[in-house]
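A.B. asks: Next come a sequence and a model predicted from it.
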Amino acid sequence: MSKILDKFLNENLEELRNAGLYNEIDPVEGPNGPTIKIGGKELINLSSNNYLGLATDEDLKVLAKEATDKYGVGAGAVRTINGTLDIHVELEKKIAEFKGTEAAISYQSGFNCNMAAISAVMNKQDAILSDELNHASIIDGCRLSGAKIIRVKHQDMDDLRAKAKEATESGEYGKVMYITDGVFSMDGNVANLPEIVEIAKEFDLITYVDDAHGSGVMGKGKGTVKHFGLEKEIDMQMGTLSKAVGVVGGYVAGKQNLIDWLKVRSRPFLFSTAVTPADVAATQGALQKIMDSTELHDKLWENGDYLKAGLKKLGFDIGQSETPITPCIIGEEKLAQKFSKRLMEEGVYAKAIVFPTVPRGTGRVRNMPTAAHTKEMLDEALAIYEKVGKELGILK
């Protein structure tokens, strides 16, 4: 190895470890369900994005196996050559129906969506207004576009209006977009889409909502845009197929001409092999389940409310969460890491989240209850939280 590279890596890894910012990866031995096994020990799992429990659904396993038998294990090519199988087309129709739009395009991941769609529509002659707490994939997609990036204070509609006015009236930019998460994954709060749409109409902003953590969770499962009844008002709805939907991939939904443009100009679509037939079939099945019944959605919210109330009663700082995502904000990064480690030793897997995922000094453990958890599991978890919280001086 190059000496200068070796020196760079060793020094910076040591710095991260000393600051409590180095992330240890814990391989899961078996399925990612309401409980998981790590290092031979069974733990209550509060770190999964598998909100509805669909990642381990038996019906979806059958669909995936049947698709593999029929189509093979891979699509064999990029979408624009001959990697678009008939089931990819069916999936995109299903997504459009699910999101209430004219059309949709599917990608290999949610991260790919933001890299693809933002840079296909925006360029260096344009400006993007971006909420300061937007996901890393949004930030990277904005950077890739070459557009001027204008940070907007988190959920501050006065700041958005002022910066929209300045950007659109300056005459410097061809197009101006406002982009926001629908549900903010580290805090669990929800974008103020009604007022965002009002401001967007006033200044002719392109609206882009990343609903990775809202699809399957908000709007009786249809997402944050549906929750507010704004399917006809938001220009671009992006989401993942790997969280509440339980499989893998992502999508952008909107008008037909938008989707037509993305299919000829978004680079991950043009240059990456399509997702596997098994994933496509399982995703279609998962979306149908969400559309057919709110049972899993309702159970998720019941469990989320129960855990949130329990943590708040114990005295934890759970921020301003409006969704089942419930942070326990500890503050100091090393203490957050220690808290997470002790929870794991006692039987709860709840991963510490520290800078750069969240701002410095706001280290936390993020809790993700799912529809698959039982009340008994949540009660056991709360008892462990109380024990460890008092032991470490987080609770009085």
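C.D. replies: Great, that's in hand.
A.B. asks: all contacts plus neighbour counts: C-alpha atoms, from now on.
C.D. replies: OK.
A.B. asks: What are the boundaries of the strands in the stretch 151-300 of the chain?
C.D. replies: 176-181, 206-210, 236-240, 250-254 (DSSP state E, counting those that start in this stretch).
A.B. asks: in the longest helix along the chain, what counts as buried?
C.D. replies: Ranked by residue count under DSSP state H, the longest helix found in the chain is helix 295-314. Within helix 295-314, the residues scored as buried using 16 or more other Cα atoms under 10 Å are 296-308, 310-311, 314.
A.B. asks: Now do that helix: which elements does it pack against?
C.D. replies: When contacts are defined as 3 or more Cα pairs under 8 Å, 6 or more residues apart in numbering; DSSP states H and E, helix 295-314 sits against strand 326-331, helix 375-391.
A.B. asks: Quick check: chain neighbours aside, which residue is closest to residue 232?
C.D. replies: Of all residues beyond its chain neighbours, the one nearest residue 232 is residue 101 (7.4 Å), with distances taken as Cα to Cα, 6 or more residues apart in numbering.
A.B. asks: and that neighbour, what element?
C.D. replies: Secondary structure assignment for residue 101, by DSSP states H and E: no helix or strand.
A.B. asks: what angle sits between the longest helix of the chain and strand 326-331?
C.D. replies: 30 degrees (axes from the mean of the first three to the mean of the last three Cα atoms, to 10 degrees).
A.B. asks: I'd guessed the residue nearest to residue 232 sits against residue 258; true?
C.D. replies: No. Counting by Cα atoms under 8 Å, residue 101 does not reach residue 258; the two are 11.0 Å apart.
A.B. asks: where do the helices sit along the chain?
C.D. replies: With DSSP H as the definition, the chain shows helices at residue ranges 3-18, 58-71, 86-99, 110-121, 136-145, 157-169, 193-203, 224-227, 256-265, 267-271, 277-292, 295-314, 333-346, 375-391.
A.B. asks: mind giving me TSV with those helices and columns for distance to residue 24?
C.D. replies: Below are the helices of the chain laid out as TSV (distance: least, Cα to Cα, whole Å):
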stretch	distance to residue 24
helix 3-18	10
helix 58-71	30
helix 86-99	35
helix 110-121	22
helix 136-145	20
helix 157-169	37
helix 193-203	36
helix 224-227	32
helix 256-265	37
helix 267-271	29
helix 277-292	28
helix 295-314	25
helix 333-346	10
helix 375-391	20
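A.B. asks: another one to put next to it:
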Amino acid sequence: MSSKVLHEFLQPQLEALREQGLYNVIDSIEGPNGPKIKINGQTLINLSSNNYLGFSNDARLKAKSIQATEEYGVGAGAVRTINGTMKIHDELEKRIAEFKHTEAAIAFQSGFNCNMGAISAVMTKKDAIISDELNHASIIDGCRLSGAKIIRARHQDMDHLRELAKEATTSGEYEKVMYICDGVFSMDGDVAKIPEIVEIAEEFGLITYVDDAHGSGVMGKGAGTVKHFGLSDRIDFQIGTLSKAIGVVGGYVAGSQELIDWLKVRARPFLFSTSLTPGAAAACIEAIDVMDSHPETIEKLWENGTYLKAGLKDLGFDIGHSETPITPCIIGDENLTQKFSRRLLEEGVYAKSIVFPTVPKGTGRVRNMPTAVHTKEMLDEVLKVYEKVGKELNVIS
């Protein structure tokens, strides 16, 4: 039972969220998170997972996870800096660095932890961070934790970035200036302009930081957005997750050896949280090996993404400017967006609504995440349902 003070704070806040269509109901799935899932006994085509390559239930990854668990145990038993670093963790970090074409890499417990730890390990209140206005919440929180001055840059506006970079680096106010952006922006699916970013950063002496959570395993034959542009040696920080396309859990920073050495002594989540489980580390290594040896898996992801986007666009939906398999259907009004998502579910398609504060007010959308393991028949069924619900709710004519 909440105290009276807490109740008086929580009750009206929750009620207001429900009235505005901003309250998110969490559904529990019964079984693995695959192209089809079961919720409350109902089988649904799943378009809300970040499991881009279908690895979260892949037999090869499960086998490696079980093998490592038998060899090392279910947990690491300590933080990395005491005696929680096992050979399997070293192998994972070496494999990530090879895959990302960097000198070294460090594994964290989550992608969120990467941004909380890496930004604040390098940037201080004497510095400034230029941050794309649509950056992920974990980047925003990491910037705040650093104490640095945060300067918002208009989304993907390179002229504005140049202007801000010139102003920040010539003002004499800051010791260091960093530019941070997502590699692939998760709500719209557009890709960072890495070549232009590198050009501006090198002109003005900016530290560069790319969070490639949605690009790892998707762009650059799996190695990410920076590799896609052939610029792995010109971006200081490459951040990624091990929980989306890789299909397991965790995150990583890839970069120079001295950067990784520094993070291992200064990144607080690395210093004060127990390591990834051995089973997770082994499964991540296997995922990277499979991506390397079976590029057709990534090709299938892109084929499915292109097919679904074309179908939704032909029906008349606003799918924004996505350049990746991420496929938003922008509805606008929050309550209508929530209703649209509920109707999809009733018709057998699980595609969650995304509303404020995840996206700006008035830009509510249903975000579709096709994966490599969806079949064409599943996607055709999705398009039929979208057409039915879209016309019913007057979203399309």
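C.D. replies: Ah, there it is. Just so you know, these numbers come straight off a predicted model, no measurement behind them.
A.B. asks: rewinding a little: next one: the residue nearest to residue 232 of structure 1 from residue 280 of structure 1, what distance?
C.D. replies: In this view, residue 101 of structure 1 and residue 280 of structure 1 are 20 Å apart by Cα to Cα, to the nearest Å.
A.B. asks: More neighbours: which of these two?
C.D. replies: Of the pair residue 101 of structure 1 and residue 280, residue 280 is the one with more neighbours under other Cα atoms under 10 Å, namely 27 against 20.
A.B. asks: Next up, the contacts around that one.
C.D. replies: If a contact means Cα atoms under 8 Å, 6 or more residues apart in numbering, then residue 280 of structure 1 has 64, 87-88, 91 as its contacts.
A.B. asks: Distance to residue 334 of structure 1 added to those, as TSV?
C.D. replies: Formatted as TSV, those follow (distance: Cα to Cα, whole Å):
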residue	distance to residue 334 of structure 1
64	42
87	47
88	45
91	44
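A.B. asks: For the residues you listed, which entry has the maximal number of neighbours?
C.D. replies: Using other Cα under 10 Å as the neighbour criterion, residue 88 leads the contacts of residue 280 of structure 1 with 23 neighbours.
A.B. asks: how much space between the equivalent of that one over in structure 2 and residue 301 of structure 2?
C.D. replies: Aligned counterpart of residue 88 of structure 1 in structure 2: residue 89 (TM-score structural alignment). As for residue 89 of structure 2, its distance to residue 301 of structure 2 is 28 Å (criterion: Cα to Cα).
A.B. asks: And for residue 174 of structure 2?
C.D. replies: Remark: distance between residue 174 of structure 2 and residue 301 of structure 2 (Cα to Cα) = 43 Å.
A.B. asks: can you check residue 168 of structure 2 too?
C.D. replies: 40 Å.
A.B. asks: counterpart of residue 154 of structure 1 in structure 2?
C.D. replies: Per TM-score structural alignment, residue 154 of structure 1 is aligned with residue 155.
A.B. asks: Between the strands of the stretch 151-300 of structure 1, which one is closest to residue 68 of structure 1.
C.D. replies: Set against residue 68 of structure 1 and scored by Cα to Cα, the strands of the stretch 151-300 of structure 1 come closest in strand 250-254, at 20.1 Å.
A.B. asks: Which neighbouring elements make contact with that closest one?
C.D. replies: Other helices and strands packing on strand 250-254 of structure 1, by 3+ Cα pairs under 8 Å, 6+ apart, are helix 86-99, strand 103-107, helix 110-121, strand 236-240.
A.B. asks: could you redo those as TSV and give each row distance to residue 271 of structure 1?
C.D. replies: Converted to TSV, these look like this (distance: least, Cα to Cα, whole Å):
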stretch	distance to residue 271 of structure 1
helix 86-99	16
strand 103-107	11
helix 110-121	11
strand 236-240	19
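A.B. asks: what about the ones you listed, which gets the closest to residue 10 of structure 1?
C.D. replies: For these, proximity to residue 10 of structure 1 was assessed by Cα to Cα; helix 110-121 is nearest, at 28.6 Å.
A.B. asks: buried ones in stretch 133-146 of structure 1?
C.D. replies: 133-135, 137-139, 141-146.
A.B. asks: Equivalent analysis for stretch 36-53 of structure 1, please.
C.D. replies: Buried, per 16+ other Cα under 10 Å, within stretch 36-53 of structure 1: 36-37, 43-53.
A.B. asks: Can you pick out the most distant pair from those residues?
C.D. replies: 37 and 52 (19.4 Å).
A.B. asks: okay, now residue 190 of structure 1: neighbour count?
C.D. replies: Counted with other Cα under 10 Å, residues neighbouring residue 190 of structure 1 total 21.
A.B. asks: Same question for residue 124 of structure 2.
C.D. replies: Residues near residue 124 of structure 2, counting by other Cα under 10 Å, number 20.
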